[in-house]
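Chemist: sequence and predicted structure below; questions after.
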Amino acid sequence: MSRRFWRWQAAMWGVTAIIGIALHGRDSVGEIVFHVLFPATGLAFTSWMAVSLRQRALIPGPSRALLSWSAKHVMISAVIGGAINLLLHRYVLSEPVLVFPKVIWEYLLSATGWALVFGVWLFAFCIRDVFRATARAIEAQQRMQESMREAEARALRAQLDPHFLFNAINGARSLIGSDPDGARDMLSRYADVLRYATTRGRGLSAILADELNAVESYLEVERHRFSNRMTVQVDVPVEHRGITLPPMLLQTLAENAVRHGVSRLRQGGAVSISSEQQGGHVLLRVENPAPLSTGHDAVASLGIGLSNSRERLALLHGDAASLHIERAPDPDAMAELWTVTVALPLEHSTRSLSDG
């Protein structure tokens, strides 16, 4: 529990004690002791409930479980609190021993009073935690949006990069005479990439199928740039294409594969995108060859793209998603194979695309 909580507890029950002493403390020493021990009882039980509730992490959570837990603990606290209250009246205030059935009614009255106090306190505590959880969720959403805007800005800069734009226009121009349909197709693919980045890539999450369509268009444009030096392989089953992921995530990985991998190799290479199911996750992989380098320099060369991707994965899926990088050196080819694996939870998938 935070220091703020304990200050709030001390202030609430401390004020209760001060008011009780101010109103009744002049009568006797017993009254003063009673009005110190009475709020101390409340402080002990409410602190116990708060710590127990926080340990079980029921806020925010299923309302049925929270209500069941609250009713049980309020009842236990009220039953014990009622007994303590009778003991305080008997041994601190030196009141005469009550006889049956009056003692039962006094006990029930005291327990009911405690139940109301603890119930109101627990309600206020839960509301406070719900507001705090909501504030954290809003903050996480804002961080996600800021992160996505940064990723979108980088993607747009890459897509509007003079080399990329020149490649798209020059490639289309070279095909106009010999292959008009091919020229139109290349310009259409460039437009697809730009359209996705400026519209569908702005949401909080994206569907893999949409992301994959934009990435395939991007890789096709880049393939013309490298001619025979670059090939593209995509093997993502239909049943995996409904999974959700942060927008522009796959685009970022594809750009890294081209910029930091294939483009730096004289012999070029293949950019491969594949997926497989493993337990409750879909493993999305992007593979590409890259120049031999030390691990530190290689990871650093990828810049903030992968760091940004990890942050957006955490904001969207929490601990249920992850991103890992693996390298497999190939000294004979003077290169190494880079594999970026993104684990995405199946429970965040949409309906199967094969359904319609």
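Modeler: Sure, I can see it.

Chemist: only C-alpha atoms from now on, for both contacts and neighbour counts.
Modeler: OK.

Chemist: for the stretch 251-356 of the chain, which segments count as strands?
Modeler: 269-278, 281-291, 322-330, 335-345 (DSSP state E, counting those that start in this stretch).

Chemist: in TSV: those, plus mean neighbour count.
Modeler: Below are these laid out as TSV (neighbours: other C-alpha atoms under 10 Å):
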stretch	mean neighbour count
strand 269-278	18
strand 281-291	23
strand 322-330	15
strand 335-345	21
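
Chemist: closest one to residue 79 among the ones you listed?
Modeler: strand 335-345 (45.3 Å; C-alpha to C-alpha).

Chemist: what is the closest one packed up against?
Modeler: Packing contacts for strand 335-345, counted by 3 or more C-alpha pairs under 8 Å, 6 or more residues apart in numbering; DSSP states H and E, involve strand 281-291, strand 322-330.

Chemist: in a markdown table, list those strands along with distance to residue 113.
Modeler: Formatted as a markdown table, the helices and strands packed on strand 335-345 follow (distance: least, C-alpha to C-alpha, whole Å):
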| stretch | distance to residue 113 |
| --- | --- |
| strand 281-291 | 51 |
| strand 322-330 | 51 |
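
Chemist: out of the strands of the stretch 251-356 of the chain, the one nearest residue 250 is which?
Modeler: strand 281-291 (8.4 Å).

Chemist: distance from the chain centre to that closest one, please.
Modeler: Taking C-alpha atoms, centre = their mean, to the nearest Å, one finds the center of strand 281-291 at 23 Å from the center of the full chain.

Chemist: likewise for stretch 139-155?
Modeler: Chain-centre distance of stretch 139-155: 14 Å, with C-alpha atoms, centre = their mean.

Chemist: now stretch 245-255
Modeler: The chain centre lies 18 Å from the centre of stretch 245-255; the measure is C-alpha atoms, centre = their mean.

Chemist: again, but for stretch 172-192
Modeler: In terms of C-alpha atoms, centre = their mean, the centre of stretch 172-192 is found 42 Å from the chain centre.

Chemist: contacts for that stretch next, please.
Modeler: 168-169, 171, 214, 217-218, 220-221 (C-alpha atoms under 8 Å, 6 or more residues apart in numbering).

Chemist: swap in stretch 295-312?
Modeler: Under the criterion C-alpha under 8 Å, 6+ apart, residues 144, 147-148, 151, 246, 249, 252-253, 256, 260, 322-323 lie in contact with stretch 295-312.

Chemist: what's the spacing between residue 340 and residue 321?
Modeler: 13 Å (C-alpha to C-alpha, to the nearest Å).

Chemist: put this next to the first one:
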Amino acid sequence: MEPLRGSLQLRARVRRSDPFGGARPSRWNLLARFAVTHDRVLATVHPGSGTVGVTVLCEPDAAHWVDLFALDEGSNYENAESLLRALSHQVAAQRREERARAEREATDNALTVARLNLLQAQVEPHFLYNTLANAQVLARTDPPRAEQMLGHLIQYLRHSLPREHDTLSTLGEELERTRAYLEILRIRMGARLQLQVEVPDALKQVPLPSMMLQTLVENAIKHGLEPKPGGGTVWILARRADDQVAITVADDGCGFGNGASAGTGIGLKNLRERLRLTYGDAASFSIVSNFPNGVAATVAVPAPEAPAAPPPLPPFAQPGGAGHA
């Protein structure tokens, strides 16, 4: 086998069947002196775009002029048929493997979407029931606040409507959903809940799994601010570093090991699993202590490719450029 520039060449020397049946020909048989004992096969593979070309040459392993005196006896026709059968068998096997691989990939994709949908359903917040119960109480005691709470709930649900065949949202959409969620909690917590958002407009189109930002905010409030007597602040920050976008949710609440509820960990476990199913190894999640107190959780996802810059305008088309006389 010899690699050539842009192709691969295979040479073989095949012993042909003995036309004399093992008996030595008579020394008076002059044609027997030109008997060919081997054939040679030359196959050249030419890779192409989506296709492969194969050139096959089968001929006696002898000088060209021998064909004038000795018959081929069909041995090279048999060699060509054998090569054709072998190639057909390999092509059929390759096609079967490709079909099986495509079916496995389709099944894996369907399972991945199903698992993502299941995980998203699991992280759907239980506060919806609490909000309706609170609104029912406020409708009797404080109708204006009840109306305000229902308005924020409608806004929240508007951003929570599922979209067919789309498991990804954007950072901007998730931020709007989270704002509506926080406004509902602010009615209940009052001045104990403060919010600071630092998300550049250029990053609001970054794809992000649905409900992921809200999961981090829910954890910050449930385990950090609600157990703290005076409440505190939640920060939502986003920044780009090379080919990654980091989204951080931080709080100045109770932090780790300060009497806060430890929770079940299902929310963060689902978050990690959704990151893995969506991005593979290209995304990461970390959670650390905030300074001087509280917790900071960061999700890093691949940054979208920057759009190509438009070509420069010719001088006559630029503002202030020369026009026709």
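Modeler: The structure has been received and is ready for your questions. As the structure is a prediction and not an experimental result, all values here were calculated from the model.

Chemist: out of the contacts of stretch 172-192 of the first structure, who's nearest residue 41 of the first structure?
Modeler: For these, the minimum distance to residue 41 of the first structure (C-alpha to C-alpha) is 63.9 Å, reached by residue 214.

Chemist: translate the closest one into the numbering of the second structure.
Modeler: In the second structure, residue 214 of the first structure lines up with residue 177, judged by TM-score structural alignment.

Chemist: list the contacts of residue 15 of the first structure.
Modeler: Residue 15 of the first structure neighbours (C-alpha under 8 Å, 6+ apart): none.

Chemist: how near is it to residue 114 of the first structure?
Modeler: For residue 15 of the first structure relative to residue 114 of the first structure (C-alpha to C-alpha), the value is 17 Å.

Chemist: save the strands of the stretch 251-356 of the first structure as TSV, and put in distance to residue 164 of the first structure too.
Modeler: Converted to TSV, these look like this (distance: least, C-alpha to C-alpha, whole Å):
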stretch	distance to residue 164 of the first structure
strand 269-278	17
strand 281-291	19
strand 322-330	26
strand 335-345	23
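
Chemist: nearest to residue 3 of the first structure, of those?
Modeler: strand 322-330 (33.5 Å).

Chemist: just how off-centre is the closest one within its chain?
Modeler: With C-alpha atoms, centre = their mean, you get 25 Å for strand 322-330 of the first structure.

Chemist: repeat for stretch 18-25 of the first structure
Modeler: 49 Å.

Chemist: where does it end up in the second structure?
Modeler: Counting by TM-score structural alignment, stretch 18-25 of the first structure sits on no residues of the second structure.

Chemist: and for stretch 251-268 of the first structure?
Modeler: Under TM-score structural alignment, the match for stretch 251-268 of the first structure is residues 214-231.

Chemist: neighbouring contacts of that stretch?
Modeler: With C-alpha under 8 Å, 6+ apart, stretch 214-231 of the second structure has contacts from 123, 174, 177-178, 191-193, 232-234, 249-255, 260-263, 267-268, 271, 294-295, 297.

Chemist: among the helices and strands packed on strand 335-345 of the first structure, which comes closest to residue 120 of the first structure?
Modeler: Judged by C-alpha to C-alpha, the one of these that comes nearest to residue 120 of the first structure is strand 322-330, at 41.9 Å.

Chemist: what residues does the closest one touch?
Modeler: With C-alpha under 8 Å, 6+ apart, strand 322-330 of the first structure has contacts from 292, 310, 313-314, 335-344.

Chemist: how near is residue 177 of the second structure to residue 218 of the second structure?
Modeler: For residue 177 of the second structure, the distance to residue 218 of the second structure equals 12 Å [C-alpha to C-alpha].

Chemist: ok, so of the contacts of strand 322-330 of the first structure, who is nearest residue 21 of the first structure?
Modeler: Nearest to residue 21 of the first structure among the contacts of strand 322-330 of the first structure is residue 314, at 52.4 Å by C-alpha to C-alpha.

Chemist: could I get the full set of helices for the stretch 1-150 of the first structure?
Modeler: Listed in chain order, the helices of the stretch 1-150 of the first structure (DSSP state H, counting those that start in this stretch) span 3-24, 29-56, 63-91, 102-159.

Chemist: those helices into TSV, with extra columns for distance to residue 351 of the first structure?
Modeler: What follows is the helices of the stretch 1-150 of the first structure, written out as TSV (distance: least, C-alpha to C-alpha, whole Å):
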stretch	distance to residue 351 of the first structure
helix 3-24	44
helix 29-56	33
helix 63-91	27
helix 102-159	24
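
Chemist: out of the ones you listed, which is closest to residue 349 of the first structure?
Modeler: helix 102-159 (19.0 Å).

Chemist: nearest to residue 7 of the first structure, of the strands of the stretch 251-356 of the first structure?
Modeler: Once these are compared by C-alpha to C-alpha, strand 322-330 is nearest, at 38.8 Å.

Chemist: quick one, the closest one and strand 281-291 angle?
Modeler: Here strand 322-330 of the first structure runs at an angle of 40 degrees relative to strand 281-291 (axes from the mean of the first three to the mean of the last three C-alpha atoms, to 10 degrees).

Chemist: tell me how far stretch 274-287 of the second structure lies from the chain's centre.
Modeler: 11 Å.

Chemist: swap that for stretch 88-97 of the second structure, please
Modeler: Using C-alpha atoms, centre = their mean, the offset of stretch 88-97 of the second structure from its chain centre is 28 Å.

Chemist: what does stretch 37-52 of the first structure give?
Modeler: On C-alpha atoms, centre = their mean, the centre of stretch 37-52 of the first structure falls 33 Å from that of its chain.

Chemist: residues of that stretch that come out buried?
Modeler: Residues 37-43, 45-47, 49-50 are the ones in stretch 37-52 of the first structure that count as buried (16 or more other C-alpha atoms under 10 Å).

Chemist: could you do stretch 260-270 of the second structure as well?
Modeler: Across stretch 260-270 of the second structure, burial judged by 16+ other C-alpha under 10 Å covers 260, 267-268, 270.
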